[in-house]
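Visitor: next comes the sequence, and after it the predicted model I'd like to discuss.
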Amino acid sequence: MIDVLFFAELQENVGNEKVSVEADGITVTELKNNLLSTYKLDTLNNAMVAINEEYARENSVVNRGDVVAFIPPVSGG
């Protein structure tokens, strides 16, 4: 099981700050595709990704027990 955390508008679109995904040994890209097929997350591909509180790349591998966070870009004014 992988815990996925969402922030800002991603959290609003999912309707929850965290979901659990049954997966092991998948890439961030594969995880994103899984989430995109389940939720309406138009800005997911613009979000930064962290695995276990360390920034990750699209080809980083996510394993069972990991916590993945999707952090959309922020703007201020």
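Guide: Thanks, I have it.
Visitor: contacts, neighbours, all on C-alpha from now
Guide: Will do.
Visitor: can you give me the strands for the chain?
Guide: Remark: strands assigned in the chain by DSSP state E are 2-6, 18-21, 26-27, 48-51, 54-55, 61-62, 67-71.
Visitor: which of those sits most buried?
Guide: When these are scored by mean count of other C-alpha atoms under 10 Å, the highest mean neighbour count falls to strand 67-71 (a mean of 22).
Visitor: and here is the other one:
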Amino acid sequence: MEIQVIAFGIAKDILGGHQITMELPPAATVSDLKSKLMGQFPDFAKLAALSVAINTSYATDDQEIRPSDEVVIIPPVSGG
């Protein structure tokens, strides 16, 4: 299945843009997405944390992704 992935902050820099299209197997999970991202973009493995939101809610690694879902990568946030 083909999904659209939206990225912010350092994740956007790693992907080289705000949005990319990725191909995942049917019934793929957030964990599958993270593995594929780290395989294609090794700099993701250097981040302290990487969260994924699906349809405006934080997703767990075992959550299934559907082609119509809005998938957003949320990198670690720092500030003061």
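Guide: Now that the structure is in, tell me what you want to look at. Quick caveat, the model's predicted, so the values are computed rather than measured.
Visitor: mind putting the strands of structure 1 into TSV with distance to Asp42 of structure 1?
Guide: Compiled in TSV, the strands of structure 1 are given as follows (distance: least, C-alpha to C-alpha, whole Å):
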stretch	distance to Asp42 of structure 1
strand 2-6	13
strand 18-21	17
strand 26-27	20
strand 48-51	14
strand 54-55	21
strand 61-62	22
strand 67-71	13
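Visitor: nearest to Lys40 of structure 1, out of these?
Guide: Lys40 of structure 1 lies closest to strand 2-6 among the strands of structure 1, at 12.8 Å (C-alpha to C-alpha).
Visitor: Val72 of structure 2 corresponds to which position in structure 1?
Guide: Pairing criterion TM-score structural alignment: the partner of Val72 of structure 2 within structure 1 is identified as Ala69.
Visitor: please apply the same query to Val30 of structure 2.
Guide: Taking TM-score structural alignment as the alignment basis, one finds that Val30 of structure 2 is matched in structure 1 by Val28.
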